[in-house]
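*Asks:* Have a look at this prediction, sequence included:
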Amino acid sequence: MDFTFTEDQVAFRDSMSRFLMTEAAPEMLREVWETDSGRSAELRAKIAEQGLTGLSVPEAEGGLGLGDIDWALMTQELGYYAIPDSLADTAYVAVGVLTALPVGHALRAQWLPTVVDGSARIAVGHPVNPWVADAHMADLMLLSRRTGQGTLALHALPRQAMRLAPLPSIDASRRLSNVDWSPMPHSCFAEGATAQQAWDAALDRGAINAAGQLVGLAQRMLDLSVDYVAQRKQFGKPIGSFQAVKHHLADVATKIEFAKPVLYRAAAALAQGDPHRAAMVSHAKLACGDAAWTAGRKGIQVHGAMGYTWEVDLQMFMKRAWVLDAAWGDRAFHKARLAETLFNPGAPLGPAATLQSCKHG
């Protein structure tokens, strides 16, 4: 299996990393999160100028026309710099639902250009998430409901049609709401098999989005921990020179390196419409979540109790990892999806399935 990214993919990722390093420093993010909305319109506009909001939008509608594999790189950068995850909910998950509609569909034609220029936020109220992220800022919300015949129907409604109840989160950057709503005339935009297919893909994209951010968070926590142990001294020596500390951080590095190919394989399966993509996505969510949890736990061990405090950057990334681990399906959900495939008589197991030819770039 070839996980080599193209020069264009790597260049775009690197340019986004340099941009976010400057525009999304921890000090700036703290200031944004302490505002009432917890969001920065200025930062959102700058991100749109870089092309990230239009990454998945077809070129004919003003976007870059890229896909799932490209997002596997971008979501790691969003995690590394702790950019609010609702950005990818709009630009990746919601855009995926809209682009599944026929070209010329009114909803698609109206909203995709506004996503590209960064002027619109779209929240996705998928049943797998008990609460909706950034519903308080959404210009449009995508929701689902079963019809009287038991089929799935997708609805698109403006925020003004919602009844929102804000809910606190351990992550200061995460703004959640309980959403109460009722269908409106003409709010249904897809129904039946079409709706189910789009909603299943939204779940997989949401889980891949969270998984990629978890890998980025794990890498940031590892980098912060390495910097800290190189400076902190005990007995006249940097604590990073102690073997026990080295082992802690080596465990994190190993988890990250084992999670990345699982993430990329799942992204490739999603891009190619692999029939077993649900299991691969769930595997990625579990592996990436494990890497982030390990990075947070080991980071706290090498930082000591001060790692929990507001003044230390580690806590920002650790808390984000905790909440994203449960977003778009918690561990129990993804273990169940993975088990359903693995215990099936036709499960894709063995070298022939694992090492099949799969061009990534």
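*Replies:* Okay, I see it. Being a predicted model, the structure only gives us computed values, none of them experimental. Numbers count the residues shown, from 1 in each chain.
*Asks:* Please count neighbours and contacts with C-alpha atoms only from this point.
*Replies:* Fine.
*Asks:* From what I see, residue 313 and residue 26 are in contact.
*Replies:* Yes - counting by CA atoms under 8 Å, residue 313 does reach residue 26; the two are 7.0 Å apart.
*Asks:* wait, is residue 153 part of a strand?
*Replies:* Yes - residue state for residue 153 (DSSP: H, G, I helix; E, B strand; the rest coil) corresponds to a strand.
*Asks:* so what's it closest to, chain neighbours aside?
*Replies:* Closest residue to residue 153 apart from its sequence neighbours, by CA to CA, 6 or more residues apart in numbering: residue 191 at 4.3 Å.
*Asks:* let's bring in a second one:
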Amino acid sequence: MDFTFTDDQLTFREAISRFLMTEAAPEMLREIWETDAGRSADLRGKIAEQGLTALSVPEHYGGLGMDDVAWSLMTQELGYYAIPDSLADTAYVITGLLNGLSADHPLKASLLPRIAEGSVRMAIGHPINPLVPDAPMAEWLILAQGDEVHAVPREQVEVQANASIDASRRLGQVSWNPGPETRVVAGEEGRALWAETLNRGALSVAGQLLGLAQRILDLSVDYVAQRKQFGKPIGSFQAVKHHLADIASKIEFAKPVLYRAAYALAKGEQGADVYVSQAKLACCDASWLAARHGIQVHGAMGYTWEVDLQMFMKRVWSLDPSWGDRAMHKSRVAAYVLSDQARLGPGATFEE
């Protein structure tokens, strides 16, 4: 099978990258993160104007109607430019959950157009995540009670703020009282929605981690080209070259794994769980190695607030266990690989 991105997907990615390059520079993000809210309504509005929040909203609700494959490119850009993961939670993960509801469900008509235009901030609390990103400032929260999916207004939720090593994250521990008025779906339908949402959340984080790994690599390459020892740029030393080459290799090996998982999720393939877990693990490995080698080539100054590296390195650390830690995703992959139904090898990558 010839798997290639469409011209629309690649053009949209390029446009978003150019936009974030100027509107989300590290010095601008630092100023935003140092405010009490840690968010910029102006930046959020500009991102919405670019169409990112409308990416997977159906066209009849004012969106672009793209799928998980397009988001596998967009989440990399969000990671590369350190955009808070809550934007992807609303525009990608929550939108995917709402798209999974019945066509006539009133929640779709009330929320999807607002997501597309960027006028609503939402948060999602899956049972696998103990804390909810952006819960303190969300207008609506999508929360779980067993197999039930609940849409809860912010005024009905108590949020206890929780600090993060990542200065951009605004995490909260939520408490609330579920009731019939907040219940969206339950039973088998709710269980299926939460399972798909877990996959979509893990894929979202995987893409962001891959973008973070690439940003750390680019920062490290720039740094070692300028930093000198013994009269030479440290990038000319073989040990430093090996560190950076290892990161680049991990990134290149993780990309097709991410794209395969996005394709499986978009097509509703039966083995999507395994592909998503494999992608999460591959992208975690790439970003973790990038963070470790990045700080090694920068030295101790890489931890300081003034150096850009720390912004992306801390984001890697904080996102790594989100939407399922490594043990959980390894167990899903192992259960498949060791089963009698496992289809392994290059010939089993795509069905004809």
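*Replies:* It's in. Here the structure is a predicted model, which is why all the values come from computation and not from measurement.
*Asks:* TM-score for these two?
*Replies:* The TM-score (TM-score structural alignment, normalised by the length of structure 2) is 0.98; 352 aligned residues with a CA RMSD of 1.0 Å.
*Asks:* quick revisit: and the residue nearest to residue 153 of structure 1, how many neighbours does it have?
*Replies:* 19 (other CA atoms under 10 Å).
*Asks:* how about it, what's its match in structure 2?
*Replies:* Aligned counterpart of residue 191 of structure 1 in structure 2: residue 186 (TM-score structural alignment).
*Asks:* Tell me who's in contact with its match.
*Replies:* With contact taken as CA atoms under 8 Å, 6 or more residues apart in numbering, residue 186 of structure 2 is in contact with 147, 148, 149.
*Asks:* Now do residue 76 of structure 2 against residue 246 of structure 2, distance only.
*Replies:* According to CA to CA, to the nearest Å, residue 76 of structure 2 and residue 246 of structure 2 sit 19 Å apart.
*Asks:* Look at those two and report which has more neighbours.
*Replies:* Between residue 76 of structure 2 and residue 246, residue 76 has the larger neighbour count (other CA under 10 Å), namely 26 against 14.
*Asks:* which element is the closest residue in space to that one that isn't next to it in sequence on?
*Replies:* Spatial nearest neighbour of residue 76 of structure 2, chain neighbours left out: residue 211 (4.1 Å); criterion: CA to CA, 6+ apart. Assigned by DSSP states H and E, residue 211 of structure 2 falls within helix 187-226.
*Asks:* Hmm, the residue nearest to residue 76 of structure 2 is touching residue 74, no?
*Replies:* No - in this structure residue 211 of structure 2 lies outside contact range of residue 74 using CA under 8 Å: 9.3 Å.
*Asks:* how about the helices in structure 2?
*Replies:* Taking DSSP state H to define them, one finds helices in structure 2 at 7-23, 26-33, 41-49, 68-80, 85-88, 95-99, 106-117, 187-226, 238-266, 272-298, 309-319, 326-337.
*Asks:* closest one to residue 350 of structure 2 among these?
*Replies:* For residue 350 of structure 2, the closest of the helices of structure 2 is helix 238-266, at 8.4 Å, according to CA to CA.
*Asks:* okay, the angle between the closest one and helix 187-226?
*Replies:* Put simply, helix 238-266 of structure 2 runs at 160 degrees to helix 187-226, going by axes from the mean of the first three to the mean of the last three CA atoms, to 10 degrees.
*Asks:* What span of structure 1 is helix 238-266 of structure 2 aligned with?
*Replies:* Aligned by TM-score structural alignment, helix 238-266 of structure 2 corresponds to residues 243-271 of structure 1.
*Asks:* list the buried ones in the matching stretch?
*Replies:* For stretch 243-271 of structure 1, burial by neighbour count (16 or more other CA atoms under 10 Å) applies to 245, 248-249, 252-253, 255-256, 259-271.
*Asks:* Need the counterpart of residue 352 of structure 1 in structure 2.
*Replies:* In structure 2, residue 352 of structure 1 lands on residue 347 (TM-score structural alignment).
*Asks:* Tell me how many other residues crowd its match.
*Replies:* For residue 347 of structure 2, the tally of surrounding residues (other CA under 10 Å) stands at 9.
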